[in-house]
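1. I would like to see how this sequence folds:
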Amino acid sequence: MKLSSLEKHVQSLRQQQPNKRVFSFEYEHKKYWLKQVEKVRGAMKLLKSDPQQLLTTEIDTLKRYNQLKAPVPVVACSGTDFVVIEDAGVTLKHLFLKQKLTTEQALPVVQVVGKALAELHAQGLNHGRPALRDIAWRDGKVTFIDFEAYRADMDILSLQSRDLLVLIHSFYRDLGEAGHTLVHQAVAAYREAGGEDVWQHALAKMRRLSWLEMLLRPIKPIAGKDLRPLYPMMDFIKSF
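-> Take a look at the predicted model:
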């Protein structure tokens, strides 16, 4: 098959950067991201999921979602061990932490995020890990990126409620207590945009796990960065 000029350029970049997993580049005044299969060595092969399968899953998911006009990056080209997507803007994590938006500036952003996730779910789709680092923002538009954590091993309602809980957890993980107001707005926007059934499912799931609170409270002072957000998250759930 004859390669396009972009594919030839990508081929050259991959020869120059064979071990760099993810990097951006510009081609004809347009920004792209190139992701290659992660090279896992030594004992890490036993601890990590199959990198080839993860990338294959991401490529297949992106292409399928592209066909459905879902808010995901456009796949410019791909191969068995790489994918090139069009740039979709800065991540929400960068927007909130590096550009340091005020709460007033951030509120309309998270409302769009909540609405966008509800609309993705309304299409019968899910993301897998819509954390703040996996959501891009440009010109008032949200794009869901990085689908290596995509999964389809549960019923869609469970997968979508998991998405919502991951998003809530991410607000507290990355923004701490400052994320509380933003979580309320994101969830409210999600529910108003048609996500009520998923929200109720997520709420019921967290309530069933309420016994964890008593178990985890004693170790709060030494909790790690992934466990620490569970405390304000549980308090948030109890407010409903």
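
2. alpha carbons only for contacts and neighbour counts from here, please
-> OK.

3. how long is stretch 93-108 from one end to the other?
-> 15 Å (Cα to Cα, to the nearest Å).

4. Any buried residues in that stretch, and which?
-> Buried residues in stretch 93-108, counting neighbours by 16 or more other Cα atoms under 10 Å, are found at 93, 95-96, 106-107.

5. Mind jotting down where the strands sit in the chain?
-> 22-27, 30-36, 75-79, 82-86, 90-91, 135-138, 141-144 (DSSP state E).

6. Of these, give the one that comes closest to residue 120.
-> Of all these, it is strand 141-144 that lies closest to residue 120, at 9.3 Å by Cα to Cα.

7. Check which helices and strands that closest one sits against.
-> For strand 141-144, the elements it packs on are helix 103-122, strand 135-138, judged by 3 or more Cα pairs under 8 Å, 6 or more residues apart in numbering; DSSP states H and E.

8. from the middle of its chain, how far away would that strand be?
-> 10 Å (Cα atoms, centre = their mean, to the nearest Å).

9. now do stretch 178-191
-> Distance of stretch 178-191 from its chain centroid, counting by Cα atoms, centre = their mean, is 16 Å.

10. again with stretch 145-163
-> Chain-centre distance of stretch 145-163: 11 Å, with Cα atoms, centre = their mean.

11. what does it rub up against?
-> 54-55, 57-58, 61-62, 72-73, 121, 124-130, 134-136, 198-199, 201-202 (Cα atoms under 8 Å, 6 or more residues apart in numbering).

12. Take the buried residues of stretch 93-108 and lay them out in TSV including distance to residue 141.
-> Shown next, in TSV, are these (distance: Cα to Cα, whole Å):
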residue	distance to residue 141
93	15
95	13
96	16
106	14
107	14
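
13. out of those, which one sits closest to residue 26?
-> Here the nearest of the buried residues of stretch 93-108 to residue 26, counting by Cα to Cα, is residue 95; it sits at 21.5 Å.

14. Let's see this one next, to set against the first:
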Amino acid sequence: MTNPAPHSAPDAAELLRLAQQMPHARIAKLKHNGRRYWIKRAEVTPLRFRLQKGNGAVAFRREVARLKAFAAKGLPVPPILAETPDMIVLAHAGKPLTRLARRGTDDEIRHVLSLAAEALAQLHKAGLSHGRPRLRDICWNKAEIRFLDLEAGARLQASRVRQARDLMVLLHSIFQNDTDISAYAHSALAAYGRADHGRIVPLARRMARWLRPVAFLVAPLIRRDRMRGKPNSEFVAFADLLDFLS
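-> Below you'll find the model as predicted:
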């Protein structure tokens, strides 16, 4: 179930008090007055992993700044309801699209994937990019799409190449999620294209052609996964994406 319709804005101080009483975790769910919220903290990165993963505190502050910047432009991200220098409390954004893709009806899946693609196109028209718009990083609350996790490459001034990559990541996620919904990639691409006005889809198609040599290099892995009956493997989804866009 999604949150009930709001009657009054939650008290930020109370949300922080409750969040600080909970066991420390990078991401945690908070329930208060019949509503759900999400607590997100900076990732504590051991020194030996910082070269690989980066500084967790820096990444956290960058994501907070991006959430605020996206929200200021009216783009669909969960609002920050309370914050400290190392923690934020976010409004519940709904269910991730991975869950909808497993349990929704054909019409629901087609409709919501189209809405997600359209929302991504609107984000791109504002000059931004998400960086990793996979189905698990997009939510639906039966009223609107919300994008999560802006820490993985989101940009406030994005190039067309980054935006085309966003579109390809979304489509790849559809192919990787389940072969039963891969047919809805057509609906998603059409919805994106209607809002895109010809800017990004042609570039994504060209990039798919440029990536053909990569598919050749990983062809043994693609054949292996197909033979093992893994239609939703990362490699098979990559090959399906290139075929779809080429």
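
15. Apply the buried test to the contacts of stretch 145-163 of the first structure and list what passes.
-> Neighbour counting with 16+ other Cα under 10 Å marks 54-55, 57-58, 61-62, 72-73, 121, 125-130, 134-136, 198-199, 201-202 as buried within the contacts of stretch 145-163 of the first structure.

16. Return the subset of those lying in helices.
-> Counting by DSSP state H, those place 54-55, 57-58, 61-62, 121, 198-199, 201-202 in helices.

17. Closest one to residue 172 of the first structure out of those residues, please.
-> Set against residue 172 of the first structure, the nearest of these by Cα to Cα is residue 202 (16.7 Å).

18. which residue lines up with residue 199 of the second structure in the first structure?
-> Using TM-score structural alignment, the partner of residue 199 of the second structure in the first structure is residue 197.

19. Could I get the contacting residues of that match?
-> Shown in contact with residue 197 of the first structure (Cα under 8 Å, 6+ apart): no residues.

20. what's the distance between stretch 188-196 of the second structure and the middle of its chain?
-> For stretch 188-196 of the second structure, the separation from the chain centroid amounts to 17 Å (computed by Cα atoms, centre = their mean).

21. And it, what's buried?
-> Applying 16+ other Cα under 10 Å to stretch 188-196 of the second structure flags 188-193, 195-196 as buried.

22. try stretch 20-39 of the second structure
-> 30, 36-39.

23. same question, stretch 173-186 of the first structure
-> Across stretch 173-186 of the first structure, burial judged by 16+ other Cα under 10 Å covers 173-175, 179-180, 182-186.

24. before we move on, what about stretch 160-178 of the second structure?
-> By neighbour count on 16+ other Cα under 10 Å, the buried set for stretch 160-178 of the second structure is 160, 162-178.

25. same check, this time on stretch 88-99 of the second structure
-> Per 16+ other Cα under 10 Å, stretch 88-99 of the second structure contains these buried residues: 88-98.

26. Can you report how many residues lie near residue 157 of the second structure?
-> Around residue 157 of the second structure there are 12 other residues, counting by other Cα atoms under 10 Å.

27. Distance of it relative to residue 70 of the second structure?
-> Distance check for residue 157 of the second structure against residue 70 of the second structure: by Cα to Cα, it reads 11 Å.

28. got any residues that touch both of the two?
-> Joint contacts of residue 157 of the second structure and residue 70 (Cα under 8 Å, 6+ apart) do not exist.

29. before we move on, the earlier item: so can I have TSV of the buried residues of stretch 88-99 of the second structure showing distance to residue 244 of the second structure?
-> As requested, these are exported to TSV (distance: Cα to Cα, whole Å):
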residue	distance to residue 244 of the second structure
88	39
89	39
90	36
91	36
92	34
93	30
94	29
95	27
96	24
97	21
98	21
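
30. Show me what residue 55 of the first structure aligns to in the second structure.
-> Looks like residue 55 of the first structure aligns to residue 60 there (TM-score structural alignment).

31. who are the neighbours in contact with that match?
-> Here residue 60 of the second structure is in contact with 41-43, 86, 151 (Cα under 8 Å, 6+ apart).

32. and the residues you listed, which are buried?
-> Of the contacts of residue 60 of the second structure, these count as buried by 16+ other Cα under 10 Å: 41-43, 151.
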